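Chemist: Sequence and predicted model, in that order:
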Amino acid sequence: MAKKLQADEVYKKCDENVFEFETIMELPPLTGTIGQDRAIASLEFGLNLSAKGFNIYALGAQGTGKMRAIRALLSEKIRTEPVPPDWCYLYNFKNPDAPIAVSLPPGKATEFQKDMENLISTLKVEIPKAFESKEYDKQKNKILEDFQQKQKEWFSAVEEEAKEKGFAIRKALAGLIIVPIKRDGEPLTEEEFLALDAETRKRIDEMGKILQEKLDDVVRAVKEAEKIVKDMLTRLERQITLDVIEEPIEKLKRKYSFNEKLVDYLATLRDDILNNLQDFKISEEAVPPVPPFMRVQREVSFAKYSVNVLVDNSGSQGAPVIYEPNPTYLNLFGRIEYKIQYGMAMTDFTMIKAGSLHRANGGYLVIDALALMKNLFSYDSLKRALKGKEIRIEDVWEQYRLITTTTLRPEPIPLNVKVILTGTHFLYYILYNYDDEYRELFKVKADFDTRMPRNEENIKKYAQFIRLCQAEEELLPFHKSAVARIVEYGSRLAEHQEKLSTQFSSIADLIREANFWAKKDEGKIVYAQHVKKALEQRFYRSASIEEKLRELILEDVLIVDTYYKKIGQINGLAVIDLGDYSFGKPSRITARTYLGKAGIVNIEREIKMSGRIHEKAVMILSSYLWSKYAIKKPISLSASLTFEQLYEMIEGDSATCAELYAILSSIADVPLKQSFAVTGSMDQRGEVQPVGGINEKIEGFFELCRIRGLDGSHGVIIPRRNVKHLMLKEDIRKAIEDRAFHIYAIDYVDEGLEILTDMKSGELQPDGTYPEGTINYFVMKKLEEMSEALQKKEKEEEIKKKEENSI
């Protein structure tokens, strides 16, 4: 039997006396998370399990406290975990395009950077000083003097011999040559030489060749000696430089002896300095003014001795936690920056910049999953990094360029990070079902629920949450009556009398709005009326479209009857969800029946405006009709069913009961009350099933009836299983108390039929008939009449056809 609901059944109040305080100022702020025990346990499991692939996806609706819970757990966990090492990049003297990645204990990277800066600054001063010393000049001069002395002796011997034999040494374009001379010492001209007799010319030629060979031997000896001198000077310079650099470099080697890479680097650094002494030999004070571009080049020559500190954990306590709000590829994996000089893009290892993965290495990285998917390359590259356990800084656009450009390829850095993705259920299941790699890398699911039990413990935690918001934002104190109203709003959000919503972002918004209205009233405490005012104003700000649709109904542009009775017509209820606001919209459902065998024709389906769920509901309705009225005899029926003035797609099964009532009314010629609206789906046995949006549906129809004028005949029929979901507005509760509006809860469709017709539905009798005077009796009688009429017509047509064939 249908149950008529009382006012206290459509709204579960929160007794403010359950609170042992007057204002929330007597409470401590909330710590931890409310109502997410399963999700918290999953997070703790994922955070404590260090095995490969056990990264976390925290899924849940916006505002359920995912980030608050993650922050709280991580802030607690990282305190006991070690600070990860620093990372820096160094110049690779053997392969400049592949900078070396070096790991150092926390704080040591910046220390090494300063040590290197001090070393190079010292060498830039001390090396020039060493080359200006007397000792260096003395040794250098001795080498040069010895060489010059030997050179002089060699040339003097040849010159003396040539002079004795009538020749002299002269400079020419080809070098030093032997030429014959006259008695006065002047060179013999070509005419004078040709004037000599043949024997004399021959003798001069032969002697000249002998002397030229001796001169050439001396020149070669001098050149060899020059090489030896140059080598001696180089060895001298290296030795002088070694005396300056050996001790500071060895000191650094001893200091960083725990890192083999650094020891090798310092050894290579020493060799590079020795091979590039010209960069150090001139002191900065002695450098004359030069154009800016030359100064830049000189700075670059020393940049290779810099230390690029990529990650500095010197000030860290515990493991790092990085929240990346914009997970682009560059923000995640770092970048190689460039600077433009004379129209050319220039870079070096000092322009390598860290990404979020570098900063989170050894700790935790939190990323919004949807933002990750939106950014090109980010998701696939993150998977590769997690699988390979290394971070590579690459130019991802290189493969798309027509011309390959040279760039740096830094050494990969080992990766040890726990990644936590946050996102929706939809995105989680898309990734899980369509990406095999995702299942291997994100094995922990932390599911944040949108509802929790409405028990005394959680109600008190709601009060503590209000206290937390008050403390964080310095709001006015909230009275316990206001807290009770907020708890009731939590049940309204959860759409359940025994549940509370865990979408705390919406709860926090209500807290802020109530605080605003209390301040506007110049109050010192927030009371229940301020929460009520906040809710009323929130609905008012969002209800523009709802009011416009209602105006169309009141003007009879959209036809919805709320008085009298009509055959084959009933008011259905739908919910329009605008995202930030949902409201109920009454719709007129009509049915027409006539002779035929077409069955139930769903007009929306015929014109492809019906979704699959709605089409299924109509088929269930058909099954119910045939199973109920065609037990003993077959029936023939053609019926059309439609939502009048519906100009958009229809989906869902919540109008199944209303559609059935419209069809039965049309078949039996029994009118239905238009002062009622119906919602509820049904199964093939006629049991009424619960539907969603029940509060908005009831409130939408009530508001229309209220404006037109409540006379005690108006009401709504809903599934009994939806009663626990009712959290209706105060004006509906008052109308129920005043018996101006009624809500009936039913378990079977026949119960609603009796309310709409004021007639008994009728139980099926053993002979397959229904009691006279009942709705079901009239339906079956009409169906039988329609079947007989159709059979009679078919026989007449058959006889007529036979007569035509016989003629």
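Modeler: Thanks, I have it.
Chemist: rest of the way, CA atoms for contacts and neighbours
Modeler: OK.
Chemist: list the buried ones in stretch 215-226?
Modeler: 215, 218, 219, 222, 225, 226 (16 or more other Cα atoms under 10 Å).
Chemist: Residue 552: which of these is nearest?
Modeler: residue 226 (107.1 Å; Cα to Cα).
Chemist: what about versus this one:
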Amino acid sequence: MQSLGYTDVSIPQHRWEPGIGDVFNLSSHIRARQAIDLALSISGPDFNVILIGDENVGRMTATIDYLRYRRPIEHLVRQDWLYLQNFWVEHEPRAFGVSPGEGRRFEEHLTHYVKRVFTMFKAALESEIHRVRLEEIYREAERELDSKRRQLRRGNDRNGGGKRGTPKKMEAALRLSHGEEDADEKTASRGLFENPTEFEEEAGKIKASAEYAATELDRKTLEVIITKERCSFSDQFAPYQDLCNWIDDLNTDMLSNVTTIARLVRDGSVDVPVRYRANLLIDQTDNDGVPVILEPNPTYENLFGAIEYRRQQGSFETDFSLIRPGSLHRANGGILVLRAESLAKDDSVIDALKAALRDGMIAIEERHRMGSMPVAATPRPQPIPLSVKIIVISSPATFYQHFSDDTEFRAHFKIRAEIDPDMPASVENAATLGAILQRAIMRHGMRYTTDAVDCLLGLSSKIAGRRDLLSARFELLDDLIREAQRIAGPSNALSRDEILIAWNARRHRNRRAEERFLESIARRHIAITTEGTAIGQVNALTVREVGDYAFGRPSRVSARASIGWKGVVNIEHVTQLSGRSQQKGALVVEGYLRGQFGRLRPLSFDCSITFEQNYGRIEGDSASVAEFVAIISAVCGMPIRQDLAVTGSFNQLGDVQAVGDVTEKVEGFYEATEGNRRKGLLSGVILPSANIGDLVLAEEVAEALAQGRFKIWAIDRVEEAVAIFATLPSADLSDCDTHDLTRQAAAIYARMDANLAQFSETQRLYDSPPFQG
């Protein structure tokens, strides 16, 4: 047995020196760092990372901070990407990849080139030389038309004239863009033609020939301009042969559409048509390092991009300039970070992501149109090669529920690592975490004292649940710093006092259910005795969880013994309120009893045990020691102390074993015995020695322990618990050693053996044991 003191249970003081403050230097994150470094060093497309960690361990912020500002990774191709008009297949825009910065330069030079060509073409069309040449074409057509007109008139005269008039549509055919017949000649021509249709055909051919000649003049004019200007444009992008070929296609298309361009420039417009523009999808001009993209909402459109639509005269239309990139495009050549919880919301997105990794391409599809009528002229963008590393960050529950059994997903995410929720309280870890906390305080614009960081490190151990551990959930401490900042005020330095006040205030906000339970004890609605002695009645300790808040609460375990053959009867098991582990604990208690007292004769007793006022399911074997003490008290008729509570399980050999949540259990019983302290009475808890390192108690409890108003005993053997409970409440066990308790326990065991012998003798006199088949 060991009696614990203040230094054994108070908030620990960790030795530390200021370190670098990089989260990935913590030993809890070392696997994550190694996994990321390995993935980034391998060029294979399937070596992506699934990173698993609890909330508040900095799994997202620390990962992004670690990834950011890295040098470009050689095997990842980082490029600007452009979509340009496909002049051969109109609705399949082409994708072009160029070096970072070249995409913006190409876009600017393309716009400048087309505008310059249009401006020069407009000037050429308005020049005197071009006007004279154009007038000559139309005058020649007019002369030819006059010749045809005279031939038809003579033919009509030879045939004696005609009665039919010239139709209006023939009148229109006679007009050319640079003149038409005068009124006198039109009047004279009426009724002179025997075959007006033939004349219409001839006039149409003359006009078409004139229009073609005019167009050819415009085309040659534009061709001269393009020939003069193209080299200054295309030579700047000579390293990109595909772009140079596209520039040739652009020039060919402008010559093919010279009529439309001429009409535009004659109307005074020099704006660049959409088909001659560039859609700069990805621009990495200002990105010197590796692009690190976090996609918080990985829908299909957010990941793979989308095609937008504009409203035009009551309908919707689109073109390649309205293609928008997704996160995969922005992260191409770098790293994409995804949240598994968001990714798991839509299985179709996961399937599309796996397909993209399998094919090595990013294809933009309009998933929302699947199953509906196809829309004419909707772009079908050319897929873009995918060169990216993907890091999916997941909670353990999400990973094992959605991804662990997906063999195809595992094939593309071959590297898996977990962030530990806690880490050893080594000098290195304490130094790194201390530096992280220092940086967090300064980031919030505060001054601080050294004991503030010391206190935060100690509370980190409390969060971790062990004195020799630090919690990796440092974001909880960052939240605590913000709360303490309001208490300290802007002019004061943050100290240990403000940290503890904020910690206790947080606990107070969350402990409504605990306070209601304590009120029920005070009103005697829940029967818990914390004074004097009683037979067959022990205070066990349980834990209740309400959301993310857990608190300890005493629960009375009672036992009643009689002569019989059933042995230990677990009422919870009989009423189906116990879990398997609780029933196992009861059977272990019975096994120890049989091995201790029934080796030479059969045990002749019945002893029912139960958790009083409990009507819900009970799980766990941490009340095994309490059940055993209650049974010993009931069989021996021995009063046992009610100012104590016990938690712990033991094996069939009597060795006490560690249990969970001992800090919450001790603090819970401390709160329940407040009346004892007001009366000046002692109270205390018995727990396994293996749990000593798990105790990080509130400052109030530790001080009560130092003042002797509360006691904690750690035991190794179940007999020690029996001996402590059998002592008088006024007895001082400070100087009592294990040998004393062993002697006292031996005396109690002898009394137990004698009572069981009497039970057996009495049972033999009244009845014989039933047949055991």
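Modeler: Perfect, thanks for sending it. This structure is a prediction, so every number in the text was calculated from the model and none was measured.
Chemist: Just the ones in helices from the buried residues of stretch 215-226 of the first structure, please.
Modeler: Within these, residues falling in helices by DSSP state H are 215, 218, 219, 222, 225, 226.
Chemist: Give me the nearest residue to the last one, chain neighbours excluded.
Modeler: Nearest non-adjacent residue to residue 226 of the first structure, counting by Cα to Cα, 6 or more residues apart in numbering: residue 147, 7.7 Å away.
Chemist: Next, count neighbours for that neighbour.
Modeler: By the criterion of other Cα atoms under 10 Å, residue 147 of the first structure has 17 neighbours.
Chemist: next one: residue 453 of the first structure
Modeler: Neighbours of residue 453 of the first structure (other Cα under 10 Å): 17.
Chemist: Enumerate every residue touching the counterpart of it in the second structure.
Modeler: Alignment note (TM-score structural alignment): residue 453 of the first structure maps to residue 424 of the second structure. Going by Cα atoms under 8 Å, 6 or more residues apart in numbering, residue 424 of the second structure touches 27, 468, 469, 470.
Chemist: residues in contact with the second one?
Modeler: In this structure, residue 468 of the second structure makes contact with 424, 425, 461, 693, judged by Cα under 8 Å, 6+ apart.
Chemist: Trace residue 302 of the first structure over to the second structure, please.
Modeler: Using TM-score structural alignment, residue 302 of the first structure pairs with residue 273 in the second structure.
Chemist: Its match: neighbouring residues, count only.
Modeler: For residue 273 of the second structure, the neighbour count with other Cα under 10 Å is 12.
Chemist: Also residue 669 of the first structure?
Modeler: Neighbours of residue 669 of the first structure (other Cα under 10 Å): 17.
Chemist: Next: residue 536 of the second structure.
Modeler: Residue 536 of the second structure has 25 nearby residues by other Cα under 10 Å.
Chemist: what residues are up against it?
Modeler: Per Cα under 8 Å, 6+ apart, neighbours of residue 536 of the second structure: 558-560, 629-634, 637-640.
Chemist: What is the nearest of the residues you listed to residue 42 of the second structure?
Modeler: Out of the contacts of residue 536 of the second structure, the member with the shortest distance to residue 42 of the second structure (by Cα to Cα) is residue 629, at 61.4 Å.
Chemist: Could you check which helix or strand contains the residue lying closest to that closest one once chain neighbours are set aside?
Modeler: Of all residues not flanking residue 629 of the second structure in the chain, residue 722 sits nearest, at 5.7 Å (Cα to Cα, 6+ apart). If you go by DSSP states H and E, residue 722 of the second structure is part of helix 718-726.
Chemist: With distance to residue 157 of the first structure as new columns, can the buried residues of stretch 215-226 of the first structure be given to me in TSV?
Modeler: Shown next, in TSV, are these (distance: Cα to Cα, whole Å):
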residue	distance to residue 157 of the first structure
215	10
218	10
219	13
222	14
225	17
226	19
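Chemist: and which of those is nearest to residue 120 of the first structure?
Modeler: Residue 120 of the first structure lies nearest to residue 226 out of those, by Cα to Cα, at 32.3 Å.
Chemist: I'd like to know how far that closest one sits from residue 241 of the first structure.
Modeler: Separation of residue 226 of the first structure from residue 241 of the first structure (Cα to Cα, to the nearest Å): 22 Å.
Chemist: likewise residue 758 of the first structure?
Modeler: In terms of Cα to Cα, residue 758 of the first structure sits 113 Å off from residue 241 of the first structure.
Chemist: Show me which of the two is the more surrounded one.
Modeler: residue 241 (23 against 13).
Chemist: On the three-state scheme, the more buried one is what?
Modeler: Secondary structure, DSSP: H, G, I helix; E, B strand; the rest coil: residue 241 of the first structure is helix.
Chemist: Can you tell me, leaving aside adjacent residues, what's nearest to the aligned partner of it in the second structure?
Modeler: Aligning on TM-score structural alignment places residue 241 of the first structure opposite residue 222 in the second structure. The shortest distance from residue 222 of the second structure to any non-neighbouring residue, by Cα to Cα, 6+ apart, is to residue 121 (6.1 Å).
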